[in-house]
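In: One predicted model, sequence on top.
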Amino acid sequence: MRLFLCEKPSQGRDIAKVLGANRRSDGCLIGPEITVTWCVGHLLEAAPPEAYGKHLKSWSLDHLPIIPQQWQVEVKPKTAAQFNVIKRLLSEARTVVIATDADREGEMIARELLELCNYRGPVQRLWLSALNEASIRKALSSLKSGQETFPLYYSALARSRADWLIGMNLSRLFTLLGRRAGYEGVLSVGRVQTPTLRLVVDRDRAIASFVSEPYWEVDVHLSSMGQPFIASWLPPSSGSDEAGRCLEQALASQTVEAIFSSKTATVLSLQTEHFREAPPLPFDLSTLQEVCSRKLGLGVQETLNIAQALYETHKATSYPRSDCRYLPESMFNEVPTVFDALLETDPALRPALGSLDQSLHSRVWNDAKVTAHHAIIPTSELANLARMSEQERQVYELIRSHYLVQFLPHHEFDRTHVELECGEERLTAVGKQILVQGWKGLLYENTEEDEPNQKAQALPVLQQGTHCAVDDVELKSMRTAAPKALTEGDLIKAMKNVAKLVNDPRLKQKLRETTGIGTEATRAGIIKGLIDRGYLLKKKRALIASAAAHTLIESVPVAVTDPGMTAIWEQALDEIEAGRLSLDAFVAKQVNWIAQLVASCGSLTLAMPIEAGPVCPICDASMLRRKGKSGPFWSCSHYPDCKGTVPIRKDTRRP
C-alpha cells in the first residue's frame, strides 16, 4: 500500500480526490493500492522538562539549566486517536509520500511521525504550491525523493530544540527571579518572541522620551501666466536644524514680510527627472500582512487565517506562507488559463482584463529569485466569490490585483525641481507631470510614502529667468511629531527588515540575506502569543508594551533581546537546511550558550511591577489577570503547578 501523509484533513481530501481514493475509513480515504491520511497540524510535541525527571516538575534555580540527553516527544492527547490511525497505516505501508505543507514545519510534522513509528521504508515528497486540481496533478507527476527534502526536517528539529532550550530554561529562570522580586506571574522568554517584544519596547521608549519642538514653514503662493503653484521657503543654515527646519519664529515672520515686499520671484534653475515605476510585485506573506494591516485594519494572524482559507477552502490562491514575491518562468505559459478562470469567477473584470497585455513579460518572472515557494497569486481554479466572507473577498482582490498589474506598463512621470529667488530669500517648488498612467490605473499604491502634496502639483511652463507673481504668503506654525506606535503590520515589517537596526556592516549584510526575525509561517503566531500573554496591549490598531514587558526587556541579557542575534540563529537553520551545518553542532552551541546565561543571570535582581489580584481558591496564592479565548480572567500565579481560575465580572476588574 502506498500511503500519502497530509498535514490537514482538507488537504487530504483534495489530494485523495485527484488520486481516486474515494472510500472513507477511520481517519483516512482509500483507493486502489493507495491510502490518504492526515495529521491535524503537529500530532506530537516536545516533552516537558518533567519527562526528563520528576524533580523537574517543580521550578527551582538549582535545576537549571535543563539539558535533555536524549530528546523525547509525546503524542498530543487531543489528537491521539488520529496518531493511532497513522501508526497503524505506517506499519502496513510499502511506500510513504509526504504530502504535508511544503516547508520545514510541514516536513517535521511528517518526519517526526515516521521516526516515532519506526517507519523505515521508501519515502517520496509531494511538493505543492496550490491545492487546485491542476497543481496537484502537476506535483504528482514530479515527486521529489525523500532524501532531497530530508534536511528540512533537521532544520525544523533544530528550531524546535533551540526554542525548547531557551524557552524552558530562560522562562523558568526569569519567572523565578521575578518571584524573588515579588512578581507572581510567569515571565515567558522565547528565542524569537523576546527580540520581537524589544522592537515594541524600543518604540515605546522613543515615543516616551520624545520632546516636541516648534518650527516654522513658509509657503509662497505664486503664479505665472495665470497658473498658480506653491513654493516653499528654504531657510538659511544659521536658523535651521539638520533637517532644514526653521527654528526661529522671528526669522520666519521677517521672511514673510520680505517676500510680500518683493512681490515677484525669479526662476534661478530647473531640473527635470524622468521616472519609471514598475508594478509592485505579487505578495509574499509578510507584505500581504503589512498591506492588509494598513488598508483593511486586519491583524497579522487574521490575514494569515484568511490567506490560508483562500488557499485551502476556496482554492482561489496559491500557498500563503511564502517568503518569495517572484514567479517561475514556466508559469508564464499558464497566464491565459488563469485569466480565463478570473473572468469566469468575476465577469465584472472583463473591462479591466481587456486593457491588459498578456504577452507582457514583467520582472516577476525570474527563476533565479524563486525560493521553495513562489509568490501568492490567483490559481487557475474557478472560485466562488459568493462563498467568501467580506474580508476574504477583500484580501483575494488585493492578491488578484497585484497579479494583474504585471500585465500593465510602467507608471511614468516627470518630476521638476525649481529653485527661485525672491529678494534675498530662496524658494523651491516641485511639480509632477504624469506621462503614462500604466499600472496605477488599476492599482494605486503610493511608492513614496508621506510625499508632500505639492510634489504632485502641476507647474506652469517655466524657464530660467521667468518672473512669477507673489499672490500670497502663508506662515505655518509646526511641531515635530513623535514616532508613531507600531501596528501589527509595522511590527511584521520590522521583524522582516531587522537588518536596518544593526550597525555592524558584516552582520547587516548577513541579515539582508536572511528573512529577519522568525519566518513567514511563524511571525503572526509570535505576535499573537505576545498579545495573549499580556506583553503587548492593543489600543485601536496600535501595539503598546505592558509594564512587565518593559521590565523584562531591561532585565534579560542583550544577547537574548538582540534582533540581529536572532536573525543569525535563523540563518543557522538555513545552513542546516542546506547541509552546511549539522543538527548536533547547532544544538551543542545552544546548550553551551544557555548554560552561560543561566550562570551569569542567576543573581540578578528584577524590579518588576506588581499587579494585585484575588486569592486563588485552590492554593491561596495571589492571582494574575490573564486573557483567554472568552475574555479576561484571574489565573493562579503558580500556574502551571496550580490551575486555579476565577472569572472576572463585566462591571469590574475584581471577581
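Out: Thanks, I have it. Residues are numbered from 1 along each chain as shown.

In: CA atoms for contacts and neighbours, from now on please.
Out: Fine.

In: ok, the nearest residue to E7 once chain neighbours are set aside - contacts?
Out: Leaving out its chain neighbours, the residue that sits closest to E7 by C-alpha to C-alpha, 6 or more residues apart in numbering is T100, at 4.4 Å. For T100, the contact set (C-alpha atoms under 8 Å, 6 or more residues apart in numbering) comprises L5, C6, E7, K8, G106, E107, I109, A110, L126.

In: let's go with 7 Å and repeat that
Out: L5, C6, E7, G106, E107, A110 (C-alpha atoms under 7 Å, 6 or more residues apart in numbering).

In: Report the buried residues of the top helix by length along the chain.
Out: Looking across the chain with DSSP state H, the single longest helix is helix 146-180. Going by neighbour count (16 or more other C-alpha atoms under 10 Å), the buried part of helix 146-180 is 146, 149-159, 161-179.

In: Strands along the stretch 51-200 of the chain, start to end?
Out: For the stretch 51-200 of the chain, strands defined by DSSP state E, counting those that start in this stretch occupy the ranges 73-75, 95-99, 123-125, 144-145.

In: Which among the ones you listed is found nearest to A51?
Out: strand 73-75 (9.3 Å; C-alpha to C-alpha).

In: How far off centre is the closest one?
Out: Centroid displacement of strand 73-75 relative to its chain, using C-alpha atoms, centre = their mean, to the nearest Å, is 29 Å.

In: Same check on stretch 490-505?
Out: The answer for stretch 490-505 is 12 Å, by C-alpha atoms, centre = their mean.

In: try stretch 205-225
Out: How far stretch 205-225 lies from its chain's middle: 33 Å, per C-alpha atoms, centre = their mean.

In: what comes up buried for that stretch?
Out: By neighbour count on 16+ other C-alpha under 10 Å, the buried set for stretch 205-225 is Y215, W216, E217, V218, D219, V220, H221, L222, S223, S224.

In: How about stretch 367-382?
Out: Of the residues in stretch 367-382, those buried under the neighbour-count criterion (16+ other C-alpha under 10 Å) are V370, H373, H374, A375, I376, I377, P378, T379, S380, E381, L382.

In: show me the contacts for the second one.
Out: By that I understand H373. S129, S322, C324.

In: can I get the contacts of T100 in JSON lines with distance to C246 and neighbour count?
Out: Below are these laid out as JSON lines (distance: C-alpha to C-alpha, whole Å; neighbours: other C-alpha atoms under 10 Å):
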{"residue": "L5", "distance to C246": "67", "neighbour count": "27"}
{"residue": "C6", "distance to C246": "64", "neighbour count": "27"}
{"residue": "E7", "distance to C246": "61", "neighbour count": "23"}
{"residue": "G106", "distance to C246": "57", "neighbour count": "20"}
{"residue": "E107", "distance to C246": "59", "neighbour count": "25"}
{"residue": "A110", "distance to C246": "63", "neighbour count": "25"}
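
In: try this one side by side with the last:
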Amino acid sequence: MEVYIAEKPSLARAIAEGLGVRGKEDGYIVCNGDRVVTWCFGHILQDCMPEDYDPAWKDWHSLPIIPQGWQLKPDESAKKQLMTIGALLQKADAVVHAGDPDREGQAIVDEVLEHFGWHGQTRRLWLASLDALSVQKALGGMKDNGGYAHLRDAAIARRRADWLIGINMTRALTNLGRDCGHAGKLSAGRVQSAVLNLVVARDRERAAFKPQDYIVLQASFSVDGGAFLARFRPGDTQSGLDAEGRLVDMAAAEAVMASVRGQNGRVITLAKTPKQQSAPLPFNLSALQKAASAALNMTAKDVLQAAQSLYEKKLTTYPRTDCRYLPVEQLGDAARILGALASVSGLEYAAKGADAARKSGAWDTGKVTAHHAIIPTGEMPNILTEKERAIYLMIARAYIMQFYGPLRYETQKLTAEVAKTLWDASGRLTLDPGWTVVGRDEEEDEKEEEQALPAVSQGDAVTCAEVEPLKKKTSPPARWTEGTLIEAMANIHRFVLDAQAKTVLKENEGIGTEATRADALEKLKEAGYIKADGKALVSTRLGGQVADILPASLKDPVTTAQWERRLTDIAAGKDGLDEFVDALAAEVPKLLASLGDAKIQVDSKLFPCPACGKPLFRRTKEREVYWECRRNDLHPDGKTVFLPDDRGRPLDRNTDIDCPDCGKAKLQRFKGRRADGSNYDFFKCPACAATFSNQNGTPVRREKRERTLSEHVCPDCGKPLAVRDGVSKSGRAWTRFDCTGFPACKKSWWGKDGAPDFTSPAGKK
C-alpha cells in the first residue's frame, strides 16, 4: 500500500481526486491502485516547552534556556489523526510526502515520518496549486524525498532559532516588566523586534519634524491652441529663498506675481517623449497585502487568510509565494482560465477583451522560484465572503492584465519665459490605454491627474492670464500602514546605509518570509507595542520603551537578514543545522545580559507585594478583580501571593487590632463570599485561628450555630432535615432547613411557621 501524507485536509482532498476516490474512512481517503491519502493539521508535532525539558524551567526566572537535545510533542488537538497516520505507516510499502511546497511543509511531514521511525521508500509530491491540471502534472513529476533533506533542515533551524530568541528574550523582558508592575507578557522575536524598531523610529522622526512654510507660484497661460498651468522656477539669484531653494518670502513672491501678471512671453523649450508601461506583474503575497491595504484597508492577516481560503477552494494558486513570475509552460492554459473568468461577475468585459496568445514579461520560467505568482486556476467561484471576493477580483484582474498591450502615452514638458522668469509645465497624453482598461495598478496610490498640454511649438507666444500663490508646508515622512510595512520588510535594504549590507538584504528578499510577515505584525499588536490609527500603524508608549531596551543586534535588520541568508544556505546544503543553532545559542546569554537593569514605566499606580516588595499585578478573571505576585522564588513560603481587590487597590491584610481571644497577635483582614455571591469581610488571628466578623472595623465573635435534626425530611432524597436559627445583619430572625443527604443532596429551604417552606429554596449549603 502507498500512503500519501498531505499537510492539511484540503490538499489531501485535491490529491485524492487526482488519484481517483474509492471511499472515505475516518482520517484518510481510499484511492485507486491500493493507495490512501491521509493528512496532518499543519504542525501536528510541536516544539516542547521549557518545562517539558526540565520542570525547573517552568519558572520564568530560569534563564538562559538552551535545550540539549531538541524534542517534539504531539499537538493535543491532533493526537487522534497522528495515531491514524501511524497505523497507516505500519501497513505501508511506500510513502508519498505531500507537504506544502516550501521548507515548512517539508519539515511538517518529514518530522511525522521520523516520529514513527519510517525508513522506507519515500517520494516527494511538489504541488503548488490545487486545480486538477496542476495535481495531475505534479503526480507525474514526483522525485525522491531524500533530495529535500536540506530544505527540512532549514525549516527546523528557523524554528529553533525563533524558539531560542523568543523564549529567552520574552521571559527576560516580561520579568523586567513585572518588576516594574506591568502585568502583561512582553514578547520579542527576530523579525518583530526589527519591525518594531522601524515603527518607533518613524514615529519619533515624525514627532521631531518641524514643518516649514513655503510658497509655490502657479500661473495660467493662454496660447493660440488653448491654455495650460505652469509653476514658477526660482533662479539662482531669486530673493526670498530658503536653503533648500524654496520660496518662503511672501513679499518676494508678490513681486514675481506683479511682474508677470498680464505679461507676454514665449515657449523656450519643448519636449515630447513617447513612452510605454507594461502591465504590473501578477501578485506575490507581499504585493497583494500592500495593494489590499491601500485599496481595501485590509490587514495583512486578513489578506493572508482570504488568499489561503481561495487556495483551499481551488480558486487561486499557492498564496505564500515570494515570486511574481509565471512559468512559460503554463501559458497554454491561459485561454481556458480567461474563458472561465469571462463568466465571473465584474470581470466579463476585461476577460473577453484579453488576447490569450499575448505573452507579457511575467512569463519567465527562469525567474520562477519554489512557487510562481498567485493567479486564478480557472475554477468557478461559488460562495465567497466579501473579503474573499475582493481578493479574488484583485488576483484575477492582475492576471487578465497580462493579456493586454502596454499603456502607451506621451510625456510633455515645456518651459515658458515671461518677464525674465521661468515657468515649467508638464503634461501627459494617453495614446493607447492598454492594460489600464482592466484597472489601475493596485500597488500605487492615486496620483493627481496630469494635464494634457495644448498644441504648441518652441518659440510660440504665451500670455500670463493669472498667477496665484499656493501656500505649502513641508511634510513629515508618511506613517506606516500594514501594506507599507509588509513592503518594507520585503525590501528592508532600502533602510540600510551600509552598501554591503544592502546587497545581502536585497539578495535574501528582506526579513521574515511571505508566510510570517503578517504574523509578526499581529504579534506586535497583541503585545501592545503598536496599534492601528485609522489606516496607519503607530507605536505605543510601551512599544517605544521596549524598542529602547532591546539589544541593538536584535533590532538590526542586517542581523536578522543574515540569519535568513544562513537558512537559505542550509536549504542549499551550504551550511549545517547544528552549526547554525549552536552559534545562535552561544549568543543568547549575551542578549540577556544586554538588558541589564532596564526599567519600564507603567501608567497604573503600583502596590507592593507584602511578601517580596515587588509590584503586584492587577488581574481580572470572570469579572472578578484580584492582585497577584508570582515571584515565588522571592517569597518565604515559595507560593504565589493572591490578594482580593479592595476598591481598586489590593486588600491590606494587616491591622492594628489585637486578637480578643489570645492577645498574641494582630488580627488579619480577609474577604469571603456568601452562597448568594455577595462578599463579606472578616478577621482571623494568625496565632490562634479564631475568626471574627468585621462590624465597621470592629471584630465581633462569629458564633457557631448548632444544627438539630427536625421531624421533616427532604422531598428529593428522603433524608432528615436539620434546622438552624439565626439573625441577619438587619436584626431579622431566620430559620433554615438543610438536607443532611450530603454529598448527593445539598439543598436548603427557608423556614415558615416552624416548618420548611419548600416553595422558598435557600440555595446550596
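Out: Everything's here; your move. Note that the coordinates shown come from a computational prediction; the quantities given were computed from them, not determined experimentally.

In: hang on, the earlier thing: out of the contacts of T100 of structure 1, list just those in helices.
Out: Per DSSP H, the contacts of T100 of structure 1 map to helices at G106, E107, A110.

In: ok, so of the residues you listed, who is nearest V256 of structure 1?
Out: Nearest to V256 of structure 1 among these, with distances taken as C-alpha to C-alpha, is G106, at 66.1 Å.

In: Can you tell me the closest non-neighbouring residue to the closest one?
Out: T100 (5.0 Å).

In: and the angle from the longest helix of structure 1 to strand 95-99?
Out: 60 degrees (axes from the mean of the first three to the mean of the last three C-alpha atoms, to 10 degrees).

In: any idea which element V267 of structure 2 lies in?
Out: Remark: V267 of structure 2 resides in strand 264-277, with elements defined by DSSP states H and E.

In: Ok, L3 of structure 1 next?
Out: Following DSSP H and E, one finds L3 of structure 1 within strand 2-6.

In: what packs against that strand?
Out: strand 34-38, strand 95-99 (3 or more C-alpha pairs under 7 Å, 6 or more residues apart in numbering; DSSP states H and E).

In: Contacts for that strand, please.
Out: Applying C-alpha under 7 Å, 6+ apart, the contact partners of strand 2-6 of structure 1 are 12, 33-39, 93-100.

In: Repeat the analysis, applying 8 Å as the threshold.
Out: Outside strand 2-6 of structure 1, the residues that touch it by C-alpha under 8 Å, 6+ apart are 12, 33-39, 89-90, 93-101, 110.

In: post-alignment, that strand versus structure 2, mean distance?
Out: Here the mean offset of strand 2-6 of structure 1 against structure 2 after fitting is 1.0 Å, by mean C-alpha distance after the TM-score superposition for structure 1.

In: Show me how far that strand is from its chain's centre.
Out: How far strand 2-6 of structure 1 lies from its chain's middle: 31 Å, per C-alpha atoms, centre = their mean.

In: Now the element after it, going C-ward?
Out: Next helix or strand after strand 2-6 of structure 1 toward the C-terminus (DSSP H and E): helix 9-19.

In: Relative to structure 2, what is the average displacement of the helix or strand following that following helix?
Out: Going down the chain from helix 9-19 of structure 1, the next helix or strand is strand 23-25, by DSSP H and E. Comparison of strand 23-25 of structure 1 with structure 2 after fitting gives an average deviation of 2.0 Å (mean C-alpha distance after the TM-score superposition for structure 1).

In: what packs against strand 23-25 of structure 1?
Out: With contacts taken as 3 or more C-alpha pairs under 8 Å, 6 or more residues apart in numbering; DSSP states H and E, strand 23-25 of structure 1 sits against strand 28-31.

In: in which helix or strand would I find the residue minimising distance to the centre of structure 2?
Out: When C-alpha atoms, centre = their mean is applied to structure 2, the residue found nearest the centroid is E522 (2.5 Å). Secondary structure from DSSP H and E places E522 of structure 2 in helix 517-526.

In: which part of structure 1 lines up with that helix?
Out: On structure 1, the counterpart of helix 517-526 of structure 2 by TM-score structural alignment is residues 523-532.

In: And for that stretch, what's in contact with it?
Out: 192-193, 196-197, 300-301, 304, 488, 492, 495, 517, 536-538, 626-628.

In: what comes up buried for it?
Out: In stretch 523-532 of structure 1, counting by 16+ other C-alpha under 10 Å, buried: R523, A524, G525, I526, I527, K528, L530, I531.

In: Just give me the mean distance for that stretch relative to structure 2.
Out: Once fitted to structure 2, stretch 523-532 of structure 1 is off its aligned match by 1.3 Å on average (mean C-alpha distance after the TM-score superposition for structure 1).

In: Can you name every helix or strand that the longest helix of structure 1 contacts?
Out: Counting contacts by 3+ C-alpha pairs under 8 Å, 6+ apart, helix 146-180 of structure 1 is packed against helix 104-116, strand 123-125, helix 563-577, helix 583-601.

In: Could you give the residue range in structure 2 aligned to the third one?
Out: Using TM-score structural alignment, helix 563-577 of structure 1 lines up with residues 557-571 of structure 2.

In: which outside residues touch the matching stretch?
Out: Contacts of stretch 557-571 of structure 2 (C-alpha under 8 Å, 6+ apart): 103, 150-155, 157-158, 190-191, 194, 492, 496, 501, 504-505, 508, 510-512, 553-554, 575-577, 580.

In: now with 7 Å?
Out: Contacts of stretch 557-571 of structure 2 (C-alpha under 7 Å, 6+ apart): 150-151, 153-154, 158, 190-191, 194, 501, 505, 508, 510-511, 553, 575-577.
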